[in-house]
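Visitor: Quick check, what structure comes out for this input:
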Amino acid sequence: MVRKASKTLRRILQRGLRRATTRWDASVVLIAVCVAMGVACTISGGPVTARIGAALAVICCGAIALGSPERLRDRFGTLLGVLPAIVGLVFLAFVKTAVPALALAFCLLIAIAAWCQDFHAPVPPLVRNLPGADSRSVPQFPATVRAFTRWGLAAGVWGTALCALVGAGTAGFAWGAGWCLAMALPAVIQGVRNRAAGRSIRRALDAYSPVFAMPYAGGAIFHIEMWERYIRAAGLPYIIVTMQERTLDLLAEATDVPIIVPAEASVLAVRETMPASLKAAFYVHNSGLNTLFFAAAPGVVDVFLHHGDGDKQSSSNPKSRKYDILYVAGQGAIDRYAMRGINIPREKFVIGGRPQTETIEVADRGILGLQVPTVLYAPTWAGRPPNDHFSSLPWGPRIVQQLLDRGARIIFRPHPVSRRAHDSRAIIESIEKMLERATATTGIEHIYGAQAETQWGVTEVTNASDAMVSDVSGIVTDYMQSGKPFAMVTTNCTVEQFRAQYPTSRGAYVISLVEPQTMESALDDMFGPDTLHDLRWRQRDYYLGGFNGDLQPSQAFVGLLNELANDQPITLDPSGFNS
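Guide: Reported below is the predicted structural model:
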């Protein structure tokens, strides 16, 4: 019983202390009570009460130095640095004895130690490819050393408070002060290193004067690669700011543009990576961390590019309301938001087509009569069930077998994320073995593995194919540019339900896995008379903006970049299809 009660009491105390040191209002109350009790004890007179007052003063300083939450320190850092000295002066004003005088001296030392302990906080950002900046990370003291010095400073504060209570006098205060300053020394050394490196990076950023930034909080660099080359085409300096250190070197291998990783996921750290020269930030990933960039650079125009244009929820996320401009491929993207009840003012949208589809070859024909038609099978990744679980990959072997039975050459291109999951990777490997066996039997060379997934992009696999089978995915909209027939797979809807909920499928031959007979009928239609030809071409303009004249999507995008760089009004009708 006693043991259980002691554990309960310890849990309550730990919870209370944690709340007191992480909540702004609780910390203020703790400090205010400490000061009030200390002043009251000191004014009441007598050596015992003076000691209690001095002890409370030290405890108050410790609470300020060690217990203040990040929000409080960020807003009132300078004030918190001098509060211990103010507390000491209050005691000295009321009492002329030695103990309060020592308390004042110790409070001043605590102020210095607390400032030193906080000095290590501004770890500099990591950088690559930034002219004039050292790409090496600043050596940091081990985590064990940092933890020991932090707890050592706390122990010094409380130990000196105890000395004040028992009347240890000058010796107790001297030992406490020396200990606290010693605990702060590693932080001073680290702080000098960090601040020097941070100033160097900031100077290099200011000298580079980027006009644009690409903030990124995702982990797959293909999102950045999809748009970075078109931002480069404007010929204006820009930077990539990634929130994940693991993507830094991957991006550095893919581009020579400056890449920066903020020291931490906080507004202050991100602000250090956003120089005053920035005019616009281009987002390719709708991460919750994007709000850090909004807060860090409020004067910058935030543009959401969408890394794909499909019927998934990620292409019509309510978070998109926060951006200043939504750059979309066609009217279909605007209507998608409205269809899902996401009300965004029309003036926020700019239709610019898909620059990524410019080099896709247009073929105004079906595959009827081709001796060996080439079919691209491009299933999306598993997603996050239940809302974004659209992948047909679990049924992939069955789909591929149907295509093989029709004498097709297969280009197998699973989503890049699919190989990360064990189950998906096993299915991918089984399909590749099927294709290997089929080649040995028929002599038809199928395309899969590195060639289809990394050596070739969407343009190459589209140009090399005569038709496609996919599911709810951005590749469907890109494939529309070719004019070639395609089928879409739904794993949990009837054909009628699927066409109603996912409008990109209205120009597709739909395979419903809940209606097994549609597998053969849809493929028969796609391989046969291609009855959806005319509807598919109308959808092409609806989803891709109708860029059929002299102005190409990449030119429209560069035009937007120049307008943003020169603070010009944004043209809402670059292609004639925005009205």
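Visitor: can we go C-alpha only for contacts and neighbour counts from here?
Guide: Will do.
Visitor: do you know how far the closest residue to residue 567 other than its chain neighbours is from residue 214?
Guide: Residue nearest to residue 567 in three dimensions, not counting chain neighbours: residue 279, with 7.9 Å by CA to CA, 6 or more residues apart in numbering. The gap separating residue 279 from residue 214 is 12 Å, by CA to CA, to the nearest Å.
Visitor: that older thread, which residues does the residue nearest to residue 567 contact?
Guide: Taking CA atoms under 8 Å, 6 or more residues apart in numbering as the definition of contact, the neighbours of residue 279 are 211, 212, 299, 300, 301, 564, 565, 567.
Visitor: Of those residues, which is the nearest to residue 100?
Guide: Sorting the contacts of residue 279 by distance to residue 100 puts residue 299 at the head of the list, at 49.9 Å, by CA to CA.
Visitor: Is the closest one in a helix, a strand, or coil?
Guide: Secondary structure state of residue 299, per DSSP: H, G, I helix; E, B strand; the rest coil, is coil.
Visitor: likewise the one 3 residues further on?
Guide: Secondary structure assignment for residue 302 (three-state DSSP): strand.
Visitor: burial count for it?
Guide: The burial metric for residue 302, expressed as a neighbour count using other CA atoms under 10 Å, is 24.
Visitor: my read: it touches residue 284, true?
Guide: No - under the criterion of CA atoms under 8 Å, residue 302 lies out of contact with residue 284, with a separation of 11.0 Å.
Visitor: where along the stretch 301-450 of the chain do the helices fall?
Guide: 331-339, 396-405, 422-442, 450 (DSSP state H, counting those that start in this stretch).
Visitor: most tightly surrounded among those?
Guide: Per residue and on average, the most neighbours among these fall to helix 331-339, with a mean of 19 (mean count of other CA atoms under 10 Å).
Visitor: From the contact counts, what lies against it?
Guide: Helix 331-339 makes packing contacts with helix 533-544 when contacts are defined by 3 or more CA pairs under 8 Å, 6 or more residues apart in numbering; DSSP states H and E.
Visitor: and stretch 32-49, which residues are buried?
Guide: When burial is assessed from 16 or more other CA atoms under 10 Å, stretch 32-49 yields the following buried residues: 34, 35, 38, 39, 41, 42, 47, 48, 49.
Visitor: Next, the structure of the following sequence, for comparison with the previous one:
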Amino acid sequence: MTFRWLCGVLRVRGKTDLFLVFLFAAGFAALPVFALLPSLWGFAAASAVTYAVDEVLHTRAPAFVRRLAALQLTRTMRFAVRTVMLLALADRMDAPGAVLVAALAVFSVHLGLVILYTAVHHAIRRRRVLPVVVRNLDMSGAGIPQSPPALLYRRFLRKLLHLDLPAHAGLLTALAAGAWQPAGIGFAVTAGLAVAAVAALLGQLRRARRMPPDDEVIAELNRQLAGYRPEVALYFSFASVSRDFMYQVNMWIETLEQLDRRPLIILRERASFRYLGRTSIPVVCVPKADDVAQLELPELRVVLYPGNAGKNVHMLRVAEAKHVFIGHGDSDKLASSNRVSKVYDEIWVAGRAGRDRYQRVRHAISDSAIVEVGRPQLSSIRLHADHVPGPVPTVLYAPTWEGWSDDDCHTSLIPMGVALVERLLAENVRVLYKPHPLTGKRSRAAAEADRAVRELLRADNERRDARDAQEAEAVIAAARPRLAEIQARLGELSGRLTGDDAQQLRDARVPAGDGEAEWHELRAEWHRLFWESRGPVRHQVIIRQLPTLYACFDQADMLISDVSSVVADFVASLKPYVLTNANDLPDQDFRAAYTTAGGAYLLDRDCTRLPEILRSVREPAHDPMAPERRVLKEYVLGPDRPTSMERFNTAVNALAEKATAEQAERLAEGEEQRVVVGA
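Guide: The predicted structure is shown next:
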């Protein structure tokens, strides 16, 4: 418990990171001690430790580094502490006054140049902030200058502060040798490099002043949009956007790419743009509402919204288009039948269950505004009949997150997650643990339960691998280079560009159209290698984009989850699934409250039903909920024929034609009024 508490307080992930934190603290604590003794070699060793561990922690434990910054122990402050301690050491070792004065002058100049460099860097960065960021449109005509070299521009503070190393090394060498020439050389190198860096960046500032005005950039974007003529737009905004929310957009990309009409993706936050998945669809990120109003989209007929957000109103003003809420999953949560949805022309749901869910919102949503389109994303999920079980049952535990407040807390992780995983391990099953991306972001209790579950799975993996641990690690290590190679190539094929937003806009081009087949082949190979290298019995904690949620579906014999869209999607596989009933409601009441509970096994808070539930996996003939799942699948997700993609495409075409007809009527009425006024 103490270990987990320390990891939580210090924002580190495990024993290695915790050891590095203690080593880091010990190194800084030793600096004043060795400076005052004085002990030259002790100080040199402690200083080297602080330099090295500081860099490692930036990579391994960025959350800990951010915690230090919040306590005003920033990187600059840490460098200043080392410098002050070095000057104290030199004074205690009776260094000549001239050397001390020179050292103080050089370090002061170095710090001043760091401040000047930072000011120039910020000036360049401000000038390079443009009103839009674009992907998959040719923006070469915008006249955006090349970004500064990465050596000068990226992670500049780390590089600049490290220019004090020659001065530090020179002074320490001089103190050891009793000759002061090394100190002079080190001082000269530090000062010279700092001056050269500032001069080089000032030259880049002159180039940044040639950035085009915002109006010209938007005008060039409108010229490109006029050539592309988008008819359907996916519009996404989220106030606290990060990579954790981008699944709401990424899940719709392949569906949009298969539409008959030309699609466009419009994002509102720059952070979301960085986490967009691979697509050939033009993408426009427009952070400001005034700039959204300047987009010229005369042929836009349908706007799709995967989420409810305040910034949606900036697009809802477009009267020529029809506005549709498509959501990002078919869930029984109240948020999936929000009264706010009344602002849209239509609401598209997967099946009859979605329509019935909106009927609960009385006098708000018209039944005629609801259209059943299925879930096109689920076409790749392997059916229960095609699943090949492994040597031990595989259970996917995918709890939802804690919500924005305790009133919204639907997660089983806090009240029963740790006990559930302990019982699963006692039942000798393989656990795939995939928490919601936002788990622990608001609730400390959820974060602690998440860490406890991960530790249980790690310890059980060690127990299972006790006999052949080296062989298991060797297999994983052998697959790691190829997995990394595939991920690097997938990154190239994704269309993501390097550099700041202005550089990405400058380099934006219309995609060549090739690479799609390679993309799918590489993703399939990555998943195959990953699961083969991990073996059929090791537990896995899935927190990255790969493996995907649906790949985890294909591996699992059973899902255990909370009320969420994950359950509705898993229904497509027809495999057994479990809903957690943490409040121990009577089964009848729970099933009446949640549609997806109709085909689920219900698990009580103490998990006493778990052994009996697992019989449906161990003894497939003993699966009393199988008929209920078949009925529920059509009710929740709609019929298999026509396919979801066909129904979704038909709905887009029908609504686009309706919007076109209404616009033609408005134009005809306007023309008639002008004729009457003219007469």
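Visitor: Neighbour-wise, give me the winner out of the contacts of residue 279 of structure 1.
Guide: For these, counting by other CA under 10 Å, the largest number of neighbours falls to residue 212: 24 neighbours.
Visitor: Confirm for me that that one is in contact with residue 280.
Guide: Yes - with contacts counted by CA under 8 Å, residue 212 of structure 1 reaches residue 280, the gap being 5.1 Å.
Visitor: mind listing what the counterpart of residue 329 of structure 2 in structure 1 touches?
Guide: Taking TM-score structural alignment as the criterion, the aligned counterpart of residue 329 of structure 2 in structure 1 is residue 308. Shown in contact with residue 308 of structure 1 (CA under 8 Å, 6+ apart): 315, 473, 474, 475.
Visitor: can you tell me the distance between the two ends of stretch 209-218 of structure 1?
Guide: End-to-end distance of stretch 209-218 of structure 1: 25 Å, with CA to CA as the criterion.
Visitor: can you list contacts of that stretch?
Guide: Residues lying outside stretch 209-218 of structure 1 but in contact with it, judged by CA under 8 Å, 6+ apart, are 224, 236-244, 274-285, 287, 289-290, 293, 565.
Visitor: need the helices of the stretch 301-450 of structure 1 in CSV with distance to residue 262 of structure 1, can you?
Guide: Formatted as CSV, the entries for the helices of the stretch 301-450 of structure 1 read as follows, by distance: least, CA to CA, whole Å:
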stretch, distance to residue 262 of structure 1
helix 331-339, 32
helix 396-405, 41
helix 422-442, 32
helix 450, 33
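Visitor: Which among those is found nearest to residue 77 of structure 1?
Guide: The minimum distance between residue 77 of structure 1 and these falls on helix 331-339, with 43.4 Å, by CA to CA.
Visitor: average offset between the closest one and structure 2?
Guide: Average distance between helix 331-339 of structure 1 and its aligned residues in structure 2, after superposition and using mean CA distance after the TM-score superposition for structure 1, equals 1.0 Å.
Visitor: outside of stretch 475-487 of structure 2, which residues touch it?
Guide: By CA under 8 Å, 6+ apart, the residues outside stretch 475-487 of structure 2 that reach it are 522, 523, 526, 529, 530, 533, 534.
Visitor: Next, count neighbours for the second one.
Guide: Read it as residue 523 of structure 2. Burial measure for residue 523 of structure 2: 18 neighbouring residues, criterion other CA under 10 Å.
Visitor: Now do it against residue 245 of structure 2, distance only.
Guide: Between residue 523 of structure 2 and residue 245 of structure 2 the computed distance is 22 Å (CA to CA).
Visitor: Hmm, residue 72 of structure 1 is touching residue 24, no?
Guide: Yes - between residue 72 of structure 1 and residue 24 there is a contact under CA under 8 Å: 6.1 Å.
Visitor: residues in contact with the residue nearest to residue 8 of structure 2 when sequence neighbours are not counted?
Guide: The shortest distance from residue 8 of structure 2 to any non-neighbouring residue, by CA to CA, 6+ apart, is to residue 448 (7.6 Å). When contacts are counted by CA under 8 Å, 6+ apart, residue 448 of structure 2 touches 4, 8, 440.
Visitor: Can you tell me how far residue 448 of structure 2 is from residue 414 of structure 2?
Guide: From residue 448 of structure 2 across to residue 414 of structure 2, the span is 8 Å (CA to CA).
Visitor: Repeat that for residue 232 of structure 2.
Guide: Using CA to CA, we find residue 232 of structure 2 at a distance of 41 Å from residue 414 of structure 2.
Visitor: Spell out the residue ranges of the helices in the stretch 451-600 of structure 2.
Guide: In the stretch 451-600 of structure 2, the helices defined using DSSP H, counting those that start in this stretch lie at 469-493, 501-507, 516-534, 549-555, 565-570, 587-593.
Visitor: And the residue nearest the centre of structure 1, how far from residue 474 of structure 1?
Guide: In structure 1, the residue lying closest to the centroid (CA atoms, centre = their mean) is residue 217, at 1.8 Å. Residue 217 of structure 1 sits 20 Å away from residue 474 of structure 1, taking CA to CA as the criterion.
Visitor: on that earlier part again, got the contacts of residue 308 of structure 1 as TSV, with neighbour count and distance to residue 553 of structure 1 columns?
Guide: What follows is these, written out as TSV (neighbours: other CA atoms under 10 Å; distance: CA to CA, whole Å):
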residue	neighbour count	distance to residue 553 of structure 1
315	21	19
473	23	21
474	19	17
475	20	17
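Visitor: Residue 435 of structure 1: which of those residues is nearest?
Guide: Taking CA to CA as the measure, residue 475 is the one of those closest to residue 435 of structure 1, at 22.2 Å.
Visitor: Map that closest one onto structure 2.
Guide: Correspondence of residue 475 of structure 1 to structure 2, assessed by TM-score structural alignment: residue 566.
Visitor: check contacts around its match.
Guide: Applying CA under 8 Å, 6+ apart to residue 566 of structure 2 gives the contacts 329, 331, 398.
Visitor: separation between it and residue 414 of structure 2?
Guide: As defined by CA to CA, residue 566 of structure 2 lies at a distance of 18 Å from residue 414 of structure 2.
Visitor: ditto for residue 192 of structure 2
Guide: Spatial separation of residue 192 of structure 2 from residue 414 of structure 2 under the definition CA to CA is 57 Å.
Visitor: ok, these two, which is more surrounded?
Guide: Neighbours per residue (other CA under 10 Å) separate residue 192 of structure 2 from residue 414, with residue 414 holding more: 23 against 13.
Visitor: Residue 323 of structure 2 contacts residue 302, doesn't it?
Guide: Yes - shown here, residue 323 of structure 2 and residue 302 form a contact pair, counting by CA under 8 Å, at 6.0 Å.
Visitor: Residue 464 of structure 1 corresponds to which position in structure 2?
Guide: Using TM-score structural alignment as the criterion, residue 464 of structure 1 maps onto residue 555 of structure 2.
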